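Novice: sequence and predicted structure below; questions after.
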Amino acid sequence: MTLDQINAHGDALYDAFLARRPVPPLLARVPDITIVDAYRIQERFVARRLAAGETIVGKKIGATSRPVQELLGVFQPDFGMLTSAMVHVDGDTVDLSRLIQPKAEAELAFVLKDDLKGPGVTAMDVIHATDHVRPCFEIVDSRITDWAIKIQDTVADNASCGVYVLGEAKGDPRRLDITLAGMVVEKNGEVAATGVGAAVQGSPANAVAWLANTLGELGIPFKAGEVILSGSQSALIPVVDGDELVCTVGGLGSCRVRFSGKAAA
């Protein structure tokens, strides 16, 4: 794709984000789009958000667990950038009117104390570079009509980033078994999903190492203080006005989020 085409598609996604109005799948419009093209479109989309005043506060890994891959029809991980406008804290109420077609997923967030740059990063390097881990909800959102996405679509759309909610509980990954620790997600007081760290690339630390190495090859480091979302341990859960979700990770603690308002779609 030419630079003008890359910029046009990135701008269209940014406009969809602002207007909360989805656009048709990229693959329907550009059948020969590659994943490299898609990441260049993502760069443009994110650059528009940064130019509007947002800042990068971390990174996210998407499509790591089998349930999410099967639901979305994508079968490899992807990544996106987390910005300052996406951040929520434990107990917040997320305004769904800011989003188009939101779904929630529960995962583990890594908060870094040291810089980390691939290639060559191992899961143990990730553990050593991590200050603490927290239970987390990511509220994914797609600027693509009806979530009709393939890997190129979600990559271009900044890995379907919406907003995320960091739990208050903090745990030391050197003492907590993040691979075997079970997760329970409750929706309005009833169990909606269960998971375990091993569902994410064998361990959330493996997923974070994959991302560090993938970004390292592009010259992009992890930076101390950044938040890295390691990938969903639960199925995607649709949310509407009045819903409340709680995810609890064994040995770590919980994260709670409420929702109000009406999403665009």
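Specialist: Right, received. Where do you want to start? Numbers count the residues shown, from 1 in each chain.

Novice: contacts, neighbours, all on C-alpha from now
Specialist: OK.

Novice: which residues in the stretch 101-250 of the chain form strands?
Specialist: Applying DSSP state E, counting those that start in this stretch to the stretch 101-250 of the chain gives strands spanning 103-112, 130-140, 163-166, 182-187, 190-196, 227-232, 237-238, 244-249.

Novice: use this one as the comparison:
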Amino acid sequence: MTEWSEATDVYAEAADRLLEAARSGKPCPPVRDMLPAGNAEAVGYAVQEVNTRRALEQGRRPVGRKIGLTSQAVRRQLGVDSPDYGMLFADMAYLDGLTVPVGRFLQPRVEAEIALVLGRDLKGGPFTVADVIRAVDFALPAIEIVDSRIAGWDITLVDTVADNASSGAFVLGNTPAGLRGLDLRLAGMTMSRRGQEVSTGAGAACMGHPLNAAVWLADALGRTDFPLSAGDVVLTGALGPVVDVEPGDAFEVHIDGLGSVRTVFS
């Protein structure tokens, strides 16, 4: 993890900009021009860590991680060759079928995902897919509400990583499914808005298999201060195109073998 001093660190200044956008409800300019040139990924995570540690100091409870940029097309667009990740906190979770306050977000969009819930720690590494399968307790259908504190979603890799991987909130389904006999790669997904289909896909859209994304995340975090732990939720990445949200929208996601999950925006 990166060492930083809030008194002088440019990373803290970038984190301040993102935090103020979230607090005020007014999107901010990109942070990339505030930050040192070089390793965009490392710089972005240094900013992300500032606000992660602030959140922990305020008593927010971490409950897992989200994986972003699992789509090869999106990675090509941003000029990167790997996914990214952000922290999930308990106050980001909403219940299946109940109302989500749209005013909490600045520029919300929704994605259909497969969530994995861990029953064992994944510390150390590197890990094999067998290690991850043994660690997974069950899978759930999920809706991730992505959001950007940066105006107009004008983001590069460093911007989205710094902004907690453009995370917003998430909704989990209520019927857990074990992995035995379940082929997540072939699991088809449909997402509807007010009864009209708006996104389709399958598990293969997520790095070829959602478990591939989970292995990547376990390796990325295994030797950090925040490795994956028993009980963590892992949002493995979008199964189909992202969809913009308007007040009053109702979305339902169905994933073969996992059932459905629904959310309604106030």
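Specialist: Yep, it's here. Fair warning: this is a prediction, and the values are worked out from it, not measured in the lab.

Novice: give me the TM-score for these two chains.
Specialist: The TM-score (TM-score structural alignment, normalised by the length of the first structure) is 0.92; 260 aligned residues with a C-alpha RMSD of 1.9 Å.

Novice: list the contacts for the counterpart of residue 170 of the second structure in the first structure?
Specialist: Under the alignment (TM-score structural alignment), residue 170 of the second structure maps onto residue 164 of the first structure. Neighbouring residues of residue 164 of the first structure by C-alpha atoms under 8 Å, 6 or more residues apart in numbering: 86, 87, 88, 136, 137, 138, 139.

Novice: chain neighbours aside, what residue packs nearest to residue 164 of the first structure?
Specialist: Spatial nearest neighbour of residue 164 of the first structure, chain neighbours left out: residue 138 (4.2 Å); criterion: C-alpha to C-alpha, 6 or more residues apart in numbering.

Novice: how near is the counterpart of that neighbour in the second structure to residue 86 of the second structure?
Specialist: Structural correspondence for residue 138 of the first structure with respect to the second structure (TM-score structural alignment): residue 144. In this structure, residue 144 of the second structure and residue 86 of the second structure are separated by 12 Å, where distance is defined by C-alpha to C-alpha, to the nearest Å.

Novice: of these two, which one has the most company?
Specialist: Of the pair residue 144 of the second structure and residue 86, residue 144 is the one with more neighbours under other C-alpha atoms under 10 Å, namely 26 against 23.

Novice: my guess is the more buried one meets residue 171, correct?
Specialist: Yes - using C-alpha atoms under 8 Å as the test, residue 144 of the second structure is close enough to residue 171 to be in contact (6.5 Å).

Novice: okay, now the aligned partner of residue 113 of the second structure in the first structure: neighbour count?
Specialist: When the structures are aligned by TM-score structural alignment, the residue of the first structure matched to residue 113 of the second structure is residue 107. Residue 107 of the first structure has 27 neighbours, counted by other C-alpha under 10 Å.

Novice: thinking residue 107 of the first structure is in contact with residue 137, fair?
Specialist: Yes - under the contact definition of C-alpha under 8 Å, residue 107 of the first structure touches residue 137, with a separation of 6.2 Å.

Novice: need the three-state assignment for the residue most central in space within the first structure.
Specialist: When the first structure is reduced to its mean C-alpha position, the closest residue under C-alpha atoms, centre = their mean turns out to be residue 60, at 4.4 Å. Three-state assignment for residue 60 of the first structure (DSSP: H, G, I helix; E, B strand; the rest coil): strand.

Novice: what about it, distance to residue 210 of the first structure?
Specialist: With distances defined as C-alpha to C-alpha, the gap from residue 60 of the first structure to residue 210 of the first structure amounts to 11 Å.

Novice: also residue 258 of the first structure?
Specialist: When C-alpha to C-alpha is applied, the distance between residue 258 of the first structure and residue 210 of the first structure equals 32 Å.

Novice: map residue 53 of the first structure onto the second structure.
Specialist: By TM-score structural alignment, residue 53 of the first structure lines up with residue 59.

Novice: please apply the same query to residue 215 of the first structure.
Specialist: The pairwise alignment with the second structure assigns residue 215 of the first structure to residue 221, based on TM-score structural alignment.

Novice: can you give me the neighbour number for its match?
Specialist: Around residue 221 of the second structure there are 19 other residues, counting by other C-alpha under 10 Å.

Novice: what's the answer for residue 192 of the first structure, then?
Specialist: Using other C-alpha under 10 Å, the number of residues around residue 192 of the first structure comes to 17.

Novice: just give me the match in the second structure for it.
Specialist: Correspondence of residue 192 of the first structure to the second structure, assessed by TM-score structural alignment: residue 198.

Novice: show me what contacts its match?
Specialist: Neighbour list for residue 198 of the second structure: 190, 191, 192, 243 [criterion: C-alpha under 8 Å, 6+ apart].

Novice: swap the cut-off to 6 Å and go again
Specialist: By C-alpha atoms under 6 Å, 6 or more residues apart in numbering, the contact set of residue 198 of the second structure is 191, 192.

Novice: next one: residue 125 of the first structure from residue 119 of the first structure, what distance?
Specialist: Using C-alpha to C-alpha, residue 125 of the first structure is found at 11 Å from residue 119 of the first structure.

Novice: swap in residue 241 of the first structure?
Specialist: Computed with C-alpha to C-alpha, the distance linking residue 241 of the first structure and residue 119 of the first structure is 43 Å.

Novice: the more surrounded of those two?
Specialist: residue 119 (18 against 15).

Novice: residue in the second structure matching the more buried one?
Specialist: Aligned by TM-score structural alignment, residue 119 of the first structure pairs with residue 125 of the second structure.

Novice: about what we covered before: and the gap between the match of residue 138 of the first structure and residue 240 of the second structure?
Specialist: Residue 144 of the second structure sits 12 Å away from residue 240 of the second structure, taking C-alpha to C-alpha as the criterion.

Novice: surely residue 61 of the first structure meets residue 79?
Specialist: Yes - taking contact to mean C-alpha atoms under 6 Å, the distance of 4.5 Å between residue 61 of the first structure and residue 79 places them in contact.

Novice: quick one, which of the two is more surrounded?
Specialist: Residue environment comparison for residue 61 of the first structure versus residue 79 gives the larger neighbour count to residue 79, 26 against 22, counting by other C-alpha under 10 Å.

Novice: on the three-state scheme, whatever residue of the second structure lines up with that one is what?
Specialist: Applying TM-score structural alignment, one finds that residue 79 of the first structure aligns to residue 85 in the second structure. Following three-state DSSP, residue 85 of the second structure is assigned to strand.

Novice: check contacts around residue 85 of the second structure.
Specialist: Contact partners of residue 85 of the second structure, counting by C-alpha under 6 Å, 6+ apart, are 66, 67, 68, 165.
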